[in-house]
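A.B. asks: I'd like to go over a predicted model; first the sequence, then the structure.
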Amino acid sequence: MSQSTLVREPATTPHPLRTTGRWALSILFGALFAYSGAVKLAGDPEQVEGFEELGWGQWFRYFIGAAEVAGGIGLLIPALAALAAAGLAVIMAGATFVHLLDEHPAYFALIPAVLGVVLVLMVRANWHRTPSAIRGAFRR
């Protein structure tokens, strides 16, 4: 079996509307997460207080902020978009659980949950653009 048969490429060129939609979502989510991460890194008092309440220390705020900025930028690079969306989806899954376990109303978990679902869909939509060497690492 040749190497080319192991990699499944799209059979046809995607519809222009799909391509436009994928780029629009990537730009929107890229800006959203880059901004969100920058706010965390800048030390917004609300963010500082929120991470203090979690009890994980400010190092975690810096880590999440840097990961969000990197993910936001990664969404704009076609070869990295699927991996960036996957990483951001993991962050949103964590945020969903934190909000569910927090004393705040459970509906606070709705926003990161919905963002996480959209990010998973973005992984699926952009996976074919990920370099084959990276895709191969995720095969069984």
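C.D. replies: Yep, it's here.
A.B. asks: going forward, measure contacts and count neighbours with C-alpha atoms only.
C.D. replies: Noted.
A.B. asks: show me the contacts for Pro131.
C.D. replies: Counting by CA atoms under 8 Å, 6 or more residues apart in numbering, Pro131 touches Ala79.
A.B. asks: ok, it to Phe138 distance?
C.D. replies: According to CA to CA, to the nearest Å, Pro131 and Phe138 sit 12 Å apart.
A.B. asks: And for Ile64?
C.D. replies: Taking CA to CA as the measure, Ile64 falls 24 Å from Phe138.
A.B. asks: if you count what's nearby, which of the two comes out ahead?
C.D. replies: For Ile64 and Phe138, the more surrounded residue by other CA atoms under 10 Å is Ile64, and the numbers stand at 18 against 7.
A.B. asks: what sits against the residue nearest to the spatial centre of the chain?
C.D. replies: Compute the mean C-alpha point of the chain, and by CA atoms, centre = their mean the closest residue is Leu88, 2.3 Å away. Residues in contact with Leu88 (CA under 8 Å, 6+ apart) are Ala67, Glu68, Gly71, Gly116, Leu119.
A.B. asks: dropping in the other structure now:
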Amino acid sequence: MTATHAPTAAAPTAGRRPAPRRVLWGAQILISAFLVFASGLPKLAGQADAVETFALLGWNDLMRYLVGAVEVAGAVGLVIPRLAGLAATGLIGLMIGAVLTQILVIEPAWALFPAALGAVFAVVAWDRRAQTRAQTRALLGALRR
């Protein structure tokens, strides 16, 4: 048997993602489902509690639609590998707004949930930073041409 045919220790794990990354993808999928079904679509469909919340804030329906659309778009981006880092970064901004809204207007105790989501988005953005950086460079290069 030659050295080129000798089995290596890395062969069984080739092509597999490390466990922390798989857990992170699992969290992204669950949060994405939450953002679409429990948060974004109710705003877009005009569910009564979503309408009441935005009325309490003094915001019109356009803002409700905008926030719902950002949540749905972010959720879709979270589950597309090429967009996950950028989507997570954008969703961090949305969660900062949600935390401030909860603290200043609605109920401060509820600010913990968007803060926790923001922390997960920060981990996703950090994990995907190299890929996001490369994509941003490629996009800027394409715009320069």
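C.D. replies: Structure's in. What do you need? Remember, it's a predicted structure, so these values are computed and weren't measured experimentally.
A.B. asks: which element is the aligned residue in the second structure for the residue nearest to the centre of the first structure on?
C.D. replies: Under the alignment defined by TM-score structural alignment, Leu88 of the first structure corresponds to Leu91 in the second structure. Per DSSP states H and E, Leu91 of the second structure falls inside helix 84-104.
A.B. asks: Next, the mean deviation of that helix compared to the first structure.
C.D. replies: After superposition onto the first structure, helix 84-104 of the second structure sits on average 0.6 Å from its aligned residues (mean CA distance after the TM-score superposition for the first structure).
A.B. asks: Show me what counts as buried in that helix.
C.D. replies: With burial defined by 16 or more other CA atoms under 10 Å, the residues of helix 84-104 of the second structure counted as buried are 84-92, 94-96, 98-99, 101-102.
A.B. asks: Next SSE downstream of that helix?
C.D. replies: Following helix 84-104 of the second structure in sequence, per DSSP H and E, is helix 112-127.
A.B. asks: State the span of the first structure onto which that following helix is aligned.
C.D. replies: Residues 110-125 of the first structure are where helix 112-127 of the second structure lands, counting by TM-score structural alignment.
A.B. asks: just to revisit the earlier point, filter the contacts of Leu88 of the first structure down to the buried ones, PyMOL style.
C.D. replies: Of these, the buried ones go into a single PyMOL selection, burial set by 16+ other CA under 10 Å:
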select buried, resi 67+68+71+116+119
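A.B. asks: With distance to Asn126 of the first structure as new columns, can the contacts of Leu88 of the first structure be given to me in JSON lines?
C.D. replies: Output for the contacts of Leu88 of the first structure, formatted as JSON lines (distance: CA to CA, whole Å):
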{"residue": "Ala67", "distance to Asn126 of the first structure": "19"}
{"residue": "Glu68", "distance to Asn126 of the first structure": "18"}
{"residue": "Gly71", "distance to Asn126 of the first structure": "14"}
{"residue": "Gly116", "distance to Asn126 of the first structure": "15"}
{"residue": "Leu119", "distance to Asn126 of the first structure": "10"}
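A.B. asks: from the contacts of Leu88 of the first structure, which single one is nearest Ala38 of the first structure?
C.D. replies: For the contacts of Leu88 of the first structure, the residue nearest Ala38 of the first structure by CA to CA is Glu68; the value is 8.1 Å.
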